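My questions are about this predicted structure, shown below with the sequence.
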Amino acid sequence: MYTELKQELYKLGHRKLPWWIISFLILFMIFMGLAMGRDYSKLLVMTCYDSSQAIMLILVVVGSTIFSMEFQNKTILMVMYRASNKGAVYLAKFITIFIYNVFLHLVAMLVTIFFNTVPILVNPVAWSTTYKYQQSLFINMIATTGVDIVTSTLIISLICLTSCLINSDTIVIVVNALIIFMGSTLSVNLLNANIGPIKLIRWNPLNMLNLTTQYYNYATYHLTSMLSSTQLLIGTLCYTAIFTILGYLIFRRKSF
């Protein structure tokens, strides 16, 4: 699988889209800094200027093209011809998107460190300042980033699954973007509809998208998700595994 992963990373690194779209992430962070103002300096630093949704959207745009565009252009045939097996190709693509996910989070942290050093958008806050969970602000930022990598990996598994189901990258982008922006709201509506056992419905996959926001705002989102942060973490990991495996099974049976 090393050869397949090397090829996927090479293709990703030599495309323009994954690089220039980072400017969207930085502009989004600047917008959040201007919108929330200097009164929320600590929260902005902890959440890397609320970069979570922007990163997920970027993953959807870039990640969907890794699968769907190769299906549309039939270049997947060349990839499959050179690969040892379908599993290696699928896993290499998944890991490539995951590595890009980690890279985007590192960029968000570096930009946050810059903004918290240079007083452009917010009043700089000492990294040793105690904030959430009786931890320093720096640890808060690292922990929130780690939690968000788990949440965004769930989105990656959905990207892989929907890309294997649908050949059109446009449709894949629209579907996953709707999940990102409306998933949490749909889950809340489902929980408030009283159409079944709440203890079971609260484990729906859309509810797991609350993991990051609940981590840094537990008091509010715990009432919304009706699950603890630990339960959300477990659910997110389980659904990530399920969607990844389903995507692989569909990819293996897909005719090219």
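Arrived safely, thanks for sending.

From now on I want contacts and neighbour counts done on CA atoms only, so please keep to that.
Fine.

what secondary structure does residue 125 sit in?
Three-state assignment for residue 125 (DSSP: H, G, I helix; E, B strand; the rest coil): coil.

cool, and the one 3 residues further on?
Using three-state DSSP as the criterion, the local structure at residue 128 reads coil.

Okay, one more to line up with it:
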Amino acid sequence: MNTLLWQESFKLLKKKSTYWVSIMLAGIVLGFALLSRLYPKVFPAKMFFTSSFGATTWVVFVMIAACATSLSMEFQYGTIKEIIYQQYSRSTILISKWLIMLVYSLYLYLMTGIAALLGKLLFVNSKFSLTDIGVYTHHQTVLQQWFTNMGSNFVTLWFVLSLVFLFATLFKTSTTAVTVGIVTFFAFNVVSTLMFQLIAKFNWLKWNPFNFMNYANQVQDSTRDALTKLSDTQLLVGSLSYTALFLGIGFLFFRRRNV
């Protein structure tokens, strides 16, 4: 396992895109922090800070691409055969990829979080204090809300990534896996209004997987529970359960896939 983890880390660090992505995300964070200073009515500094100046959304796209390509490209270029011939089990191979992507996602959250703090200090430090009352809440400070939002978004991120890993075990090319992952993410925003209408009529539909993608949104806006019909705790437990389920299904497909 240690050798596989080293190999996966080497593959990730060898890609130039890994470094360009870090620079791009840091630039986006600092750019939105600057916009919050120049156009405070359009880009409210306090609200944007609680999402690391929009970085959490961009991290989703980066991680969808990273997870999809880390797995599907092994099949696309036939390198999966070389790894298997090294006498590693398929289970160990997939778990090593999960762990490296987990570390990578934590790194991106930490890096963009530091960039957000730097952006606040450089551009909007006078606009709000970290100890001020947060947005859409009366019991958390800005700092507490920021950490809460980061945590809830991370849970939702891995809910999405569990689906991406599942898709990556089904498709032969990385492009298809990335496309399906991004389309699924956008499809949620498109069908959410219709989904809430159906949940209002058929209460049992509140347990469908798409509804649990609302976890981060509901943590940030407590009034959303009237639409999801679920508490924050139910959404959290359900999100983690569906994440484990989709990873498990992908695990089974990966073990049976022809190489």
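Ah, there it is. Keep in mind it's a predicted model, so treat the numbers as computed, not measured.

Next, the TM-score between them, please.
Remark: TM-score between the superposed chains equals 0.90 [TM-score structural alignment, normalised by the length of the first structure]; 253 aligned residues with a C-alpha RMSD of 2.2 Å.

any chance you could map the strands in the stretch 101-250 of the first structure?
For the stretch 101-250 of the first structure, no strands are identified by DSSP state E, counting those that start in this stretch.

Give the equivalent position in the second structure for residue 173 of the first structure.
Counting by TM-score structural alignment, residue 173 of the first structure corresponds to residue 178 in the second structure.

can you give me the helices for the stretch 51-200 of the first structure?
Along the stretch 51-200 of the first structure, the stretches classed as helices by DSSP state H, counting those that start in this stretch are 52-64, 70-73, 76-82, 86-115, 137-165, 169-192, 198-201.

May I see those helices arranged in a markdown table, with distance to residue 37 of the first structure as well?
A markdown table is the format used below for those (distance: least, C-alpha to C-alpha, whole Å):
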| stretch | distance to residue 37 of the first structure |
| --- | --- |
| helix 52-64 | 18 |
| helix 70-73 | 43 |
| helix 76-82 | 47 |
| helix 86-115 | 13 |
| helix 137-165 | 18 |
| helix 169-192 | 23 |
| helix 198-201 | 37 |
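
so which of the ones you listed comes closest to residue 131 of the first structure?
helix 137-165 (5.7 Å; C-alpha to C-alpha).

rewinding a little: contacting residues around the match of residue 173 of the first structure?
By C-alpha atoms under 8 Å, 6 or more residues apart in numbering, the contact list for residue 178 of the second structure reads 64, 65, 68, 69, 164.

at 6 Å instead, please
Applying C-alpha atoms under 6 Å, 6 or more residues apart in numbering, we find residue 178 of the second structure in contact with 65, 68.

if I look at it, how far off is residue 103 of the second structure?
Using C-alpha to C-alpha, to the nearest Å, we find residue 178 of the second structure at a distance of 20 Å from residue 103 of the second structure.

Show me what residue 109 of the first structure aligns to in the second structure.
The equivalent of residue 109 of the first structure in the second structure is residue 113 (alignment by TM-score structural alignment).

which secondary structure element contains the closest residue to that match other than its chain neighbours?
In space, and not counting its chain neighbours, residue 113 of the second structure is closest to residue 52: 6.0 Å by C-alpha to C-alpha, 6 or more residues apart in numbering. Applying DSSP states H and E as the criterion places residue 52 of the second structure outside every helix and strand.

And residue 52 of the second structure? What does it align with in the first structure?
In the first structure, residue 52 of the second structure lands on residue 48 (TM-score structural alignment).

Do I have it right that that match meets residue 112?
Yes. Residue 48 of the first structure lies in contact with residue 112 (C-alpha atoms under 6 Å); the separation is 5.5 Å.

which of those two has more neighbours?
More neighbours surround residue 48 than the other of residue 48 of the first structure and residue 112, with 27 against 23 (other C-alpha atoms under 10 Å).

What residues sit buried inside stretch 143-152 of the first structure?
Residues of stretch 143-152 of the first structure classed as buried: 143, 144, 145, 147, 148, 149, 150, 151, 152 (neighbour count, 16 or more other C-alpha atoms under 10 Å).

I misspoke; the intended subject was stretch 115-132 of the first structure.
For stretch 115-132 of the first structure, a neighbour-count test (16+ other C-alpha under 10 Å) marks 115, 116, 121, 122, 123, 124, 127, 131, 132 as buried.

who's in contact with it?
Counting by C-alpha under 6 Å, 6+ apart, 33, 38, 41, 136, 137, 138 sit against stretch 115-132 of the first structure.

Identify the residue of the second structure aligned to the last one.
The reference is to residue 138 of the first structure. Per TM-score structural alignment, residue 138 of the first structure is aligned with residue 143.

Return the distance of its match relative to residue 162 of the second structure.
Distance from residue 143 of the second structure to residue 162 of the second structure, by C-alpha to C-alpha: 29 Å.

Also residue 113 of the second structure?
For residue 113 of the second structure, the distance to residue 162 of the second structure (C-alpha to C-alpha) stands at 23 Å.

Kindly report the same for residue 141 of the second structure.
32 Å.

Then residue 95 of the second structure?
Plainly put, residue 95 of the second structure is 12 Å away from residue 162 of the second structure if you go by C-alpha to C-alpha.

Those two: who's more crowded?
A count of neighbours by other C-alpha under 10 Å puts residue 162 above the other of residue 95 of the second structure and residue 162, at 25 against 16.

Cross-check the contact I'm expecting between that one and residue 248.
No. Residue 162 of the second structure lies out of contact with residue 248 (C-alpha under 6 Å); the separation is 8.9 Å.
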